[in-house]
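In: just coords:
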């Protein structure tokens, strides 16, 4: 059995206070894994928990921890088979595993994770797991990790998007823990998630001020604080946070002998923050495109959809960020017809946005979007069975596309009615964190169309509605300024 000289540093392990029944070496690795788990650094957390298993093969919580790394509640993802395999390393059956617990608290943690990965639909298991966590917290309200994971479990039952009452319930659970453990990474992280919408973001500045300091070597922690800055429209701080997050990732890539990356979730947010300040993101667009081209050439298999983490999907997102604001559109990648469908949908949408004045080209782009959307729907049950956001928002984008085609054909009044209906439907969707789920929000587009028709007062109202969902958005601010200036001139004349 080999052990590294020391466990990972800079991830918040020093703020872990969970008492364990293990030896000192296993406990050190366990606390590192626990901190990484709270930071959503799932792969690194699993590795730390496996080191704890090596140091103490009968340590129940080390297997609990590894199993927990396969549940990503806020990303609507759960790998049941890998979690069950992790638990099976301790013992093959729940009864045999239960016989290995060393105290009553371990029994409760093990019972909760067994419930999470039991049989039945995901939503039912989420609620059953939450009930176990509530009981655990009620039994010991001072257990800060039980409190943190209960708050996260509440968030995890908000299926299909943000349900504000649930998010505020989670915040209340977490706030009580924040008073006594103001540097606990799980408490801070889940508070930020509870508050990362434009209405509640001011409440998230307190955990955001601490979280990046708690885990300087966790890229997700560095990125997470930008959730609050983004919701506040504070692009300078969002830029800085994602530069820090990307630096952590690049450092870890260098340690494995790999080059820095222009793609990835943190770079997507960084590109958006740059663009909202009027800064040039062309280097990021071209850099990520090159990585997407290399990904295709290497034949990497991400299934048909391409997921959220492929370089191609990232390129599609970054290219849209830049193109919508700058009007400079990136060259597409030669994707196989039945692969990287998420990226293909985004680039078809880019073609649609470029064709707002060309009815034939706009209709062609819309037809392509519909065809790709159909392929995504057929692939989802096998590849992303718990995913709900992609199909819901694709349908909203297609509805906007119908308005664009109608407007491009010269039927302004019908097109405006369709666009307003699309905007109202978007507003009725659950609030999303981060960049808009539709790259060109329909209220912003409606404002632009109304302004072009000389209806400046109504245009100003549309831009204000767009800014309510995306504070500080560059094009909406510019549009509102232009609409107000036009209204003033009309009044003055």
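Out: Received the coordinates, thanks. Quantities reported herein were computed from a predicted structural model and do not represent experimental measurements. Residues are numbered from 1 along each chain as shown.

In: could you use CA atoms for every contact and neighbour count after this?
Out: Noted.

In: contacting residues around residue 272?
Out: 318, 321-322, 435 (CA atoms under 8 Å, 6 or more residues apart in numbering).

In: helix, strand, or coil at the residue nearest to residue 110 when sequence neighbours are not counted?
Out: Nearest residue to residue 110, sequence neighbours excluded (CA to CA, 6 or more residues apart in numbering): residue 64, at 6.3 Å. Following DSSP: H, G, I helix; E, B strand; the rest coil, residue 64 is assigned to helix.

In: again with the one 3 residues further on
Out: Taking three-state DSSP as the rule, one finds residue 67 in the helix state.

In: wait, it sits on residue 78?
Out: No: between residue 67 and residue 78 no contact is recorded; they are 10.3 Å apart, counting by CA atoms under 8 Å.

In: and these two? which has more neighbours close in?
Out: Counted by other CA atoms under 10 Å, residue 67 and residue 78 do not tie: residue 67 has more neighbours, with 26 against 20.

In: SS state for the residue nearest to the more buried one when sequence neighbours are not counted?
Out: Closest residue in space to residue 67, ignoring its immediate chain neighbours: residue 83 at 4.3 Å, by CA to CA, 6+ apart. Secondary structure state of residue 83, per three-state DSSP, is helix.

In: take this one as well and set it beside the first:
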């Protein structure tokens, strides 16, 4: 038998290895693997603008040239948190280019939503499945492999590690990616997003947010229409101490991405922080209209959750102008809503907060004590939101002198707090803890223990000031320091009440009751100059709404009575 020369065997081996390597490099996921992800599919829906503008994004990927335009579109949607629509576009790329690893990365990113509620278990499983395919595809650049690894840091060990821990991992991974590719603007933008996701609500120095703001500000001059830069700038500075820094971005975002309902709404976060109620209302009217259109175009059987999110901000803004006509119309509209999709934390918050805000801001204690929760709604799944209803009823009962009812609501609030601790949701538990402390304070006051009540109410205000509100809400249902001012005023301590109201107005500028409280406290403290200032501010804020609330009459009467003869 003739022996094959060694060099020929070596060449054959090289050819076989090369062939195996090529097959591995060009591996195409099976249809069964893709189907198992359960990708969202369908026609892209946009209602905010007829020309489907979502901003300008350019992210080069090593897929087919035809996929590049769609990838840029999907990424622009992702940057505006249009997660469902982004996933549809990424799914379309996968259908045409099943070996495009970055399309699977996009699916994982679309199920992350770092600044909203943590992903559900089905969303986490979808992200994991998409990443497994992305990791198995060898035909991707080192940069793309690093992007896949970065989001994988969030999904890894999701069954055991909590959401905040995994957000921290994502932040570190994006920091490494940003360091490795300093010229990659998308790496920088997603790093800024990761910093915001990992920021602690108790960090009053805003260290991560300030770092994110610097990164985004450096990119903006060369990318003035990038939706991510503008959007994340708004989130970065969505705090009373920083909000003014985001006002230019807030006033531009809707024009850059008018096709996104979220882009129409998001500026109102800053308008709310700064007490710019006219701009706030305009922003959310556009957002709500876009969300209503989306529900219709998507064939939803009810309303879209984004509509209710905008409605909560609308209700808050109407009430701060003293516009009870439009606020009551908003409440009536909410009560007529039969079905919302998806039924999630935003929907639960709106169903609890909108009616609660209306009765509390108007100090309608009878209605507050009798506030009904929405029937046939799974409130047990949303203890933080359910706590709003119990807190509202409790304040109503206290002001009516019904100790038994107030005590019962206090026990229900405690149960909500305990449920959140069992869920290891320490942030929301801390928010309910503020309500518990405030509730105990008002019960003590009603029972005739004013000093104990003041200590407890001051503690509640300090607790609330030590953290930040959740992005889902325009503001606390009632700010604790404003409630402290109300208590001090009731105890005939007007100078201390004025100090509490003024401190609260720094965090919640142009609040209707805050301005009236400060004016009334100053008037009782014989500080006519400050009283006139705050009454005039109240009239300015409520002027456009032509408010008929009694506080407006009081303000007008004070100004008339104290007008100098020369004026």
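Out: All right, it came through fine. Remember, it's a predicted structure, so these values are computed and weren't measured experimentally.

In: in contact with the residue nearest to residue 67 of structure 1: list those residues for me.
Out: Neighbouring residues of residue 83 of structure 1 by CA under 8 Å, 6+ apart: 66-70, 117.

In: what's the counterpart of it in structure 2?
Out: Here residue 83 of structure 1 is matched to residue 127 in structure 2, going by TM-score structural alignment.

In: so how far is residue 84 of structure 2 from its match?
Out: Look at residue 127 of structure 2 and residue 84 of structure 2: by CA to CA, to the nearest Å, they are 13 Å apart.

In: for residue 288 of structure 2, same thing?
Out: 18 Å.

In: so for these two, which residue has more residues nearby?
Out: Legend: neighbour count by other CA under 10 Å for residue 288 of structure 2 and residue 84, higher for residue 288 (24 against 19).

In: check which helix or strand covers that one.
Out: Residue 288 of structure 2 is part of helix 277-297 when elements are defined by DSSP states H and E.

In: can you pull the buried residues of that helix?
Out: The neighbour-count check on helix 277-297 of structure 2 (16 or more other CA atoms under 10 Å) flags 277-281, 283-295 as buried.

In: tell me the residues of structure 2 aligned with stretch 216-229 of structure 1.
Out: Aligning stretch 216-229 of structure 1 against structure 2 (TM-score structural alignment) gives residues 258-271.

In: what about the matching stretch, how long is it end to end?
Out: Chord length of stretch 258-271 of structure 2, first to last residue, is 18 Å (CA to CA).

In: report the contact partners of the counterpart of residue 404 of structure 1 in structure 2.
Out: Matched by TM-score structural alignment, residue 404 of structure 1 corresponds to residue 442 in structure 2. Contact analysis of residue 442 of structure 2 by CA under 8 Å, 6+ apart lists 395, 398, 453, 457.

In: for those, pick the one with the most neighbours.
Out: With neighbours taken as other CA under 10 Å, the top of the contacts of residue 442 of structure 2 is residue 457, carrying 30 neighbours.

In: how close does that residue sit to residue 447 of structure 2?
Out: Using CA to CA, residue 457 of structure 2 is found at 15 Å from residue 447 of structure 2.

In: for residue 71 of structure 2, same thing?
Out: Distance from residue 71 of structure 2 to residue 447 of structure 2, counting by CA to CA: 64 Å.

In: in terms of neighbours, single out the busier of the two.
Out: The residue with more neighbours, out of residue 71 of structure 2 and residue 447, is residue 71; 25 against 13, by other CA under 10 Å.

In: sec struct for the aligned residue in structure 1 for the more buried one, please.
Out: Mapped onto structure 1 by TM-score structural alignment, residue 71 of structure 2 lines up with residue 30. Assigned by three-state DSSP, the conformation of residue 30 of structure 1 is helix.

In: so who does residue 30 of structure 1 touch?
Out: Counting by CA under 8 Å, 6+ apart, residue 30 of structure 1 has contacts 48-49, 52, 61-62, 65.

In: how does it look with 6 Å?
Out: Applying CA atoms under 6 Å, 6 or more residues apart in numbering to residue 30 of structure 1 gives the contacts 49, 52.

In: how about residue 125 of structure 2?
Out: Residue 125 of structure 2 sits next to no residue when contact means CA under 6 Å, 6+ apart.

In: where's it relative to residue 87 of structure 2, distance?
Out: Counting by CA to CA, the gap between residue 125 of structure 2 and residue 87 of structure 2 amounts to 15 Å.

In: cool, residue 523 of structure 2 as well?
Out: Counting by CA to CA, the gap from residue 523 of structure 2 to residue 87 of structure 2 is 57 Å.

In: do residue 219 of structure 2 as well
Out: Residue 219 of structure 2 sits 26 Å away from residue 87 of structure 2, going by CA to CA.

In: the more surrounded of these two?
Out: Taking other CA under 10 Å, residue 219 of structure 2 and residue 87 do not tie; residue 87 has more neighbours (28 against 16).

In: for the more buried one, which non-adjacent residue is spatially closest?
Out: residue 107 (5.6 Å).

In: which residue lines up with the one you found in structure 1?
Out: Using TM-score structural alignment, the partner of residue 107 of structure 2 in structure 1 is residue 66.

In: so its match touches residue 46, yeah?
Out: Yes: counting by CA atoms under 6 Å, residue 66 of structure 1 touches residue 46, with 4.9 Å between them.

In: next, the distance between the ends of stretch 360-376 of structure 2.
Out: Its first and final residues considered, stretch 360-376 of structure 2 spans 24 Å by CA to CA.

In: likewise for stretch 466-484 of structure 1?
Out: Using CA to CA, the end-to-end distance of stretch 466-484 of structure 1 comes to 15 Å.

In: corresponding residues in structure 2 for that stretch?
Out: Counting by TM-score structural alignment, stretch 466-484 of structure 1 falls onto residues 504-522 of structure 2.

In: go on, stretch 442-457 of structure 1?
Out: Aligned by TM-score structural alignment, stretch 442-457 of structure 1 falls on residues 480-495 of structure 2.

In: and if you look at stretch 360-372 of structure 1?
Out: So stretch 360-372 of structure 1 sits over residues 404-416 in structure 2, by TM-score structural alignment.

In: mean per-residue distance, the matching stretch versus structure 1.
Out: Stretch 404-416 of structure 2, aligned to structure 1 and superposed, deviates on average by 2.1 Å (mean CA distance after the TM-score superposition for structure 1).

In: can you give me the buried ones in the one helix or strand residue 443 of structure 2 maps to?
Out: According to DSSP H and E, residue 443 of structure 2 maps onto helix 426-446. Across helix 426-446 of structure 2, burial judged by 16+ other CA under 10 Å covers 427-446.

In: same deal with stretch 337-345 of structure 1?
Out: Within stretch 337-345 of structure 1, the residues scored as buried using 16+ other CA under 10 Å are 339-345.
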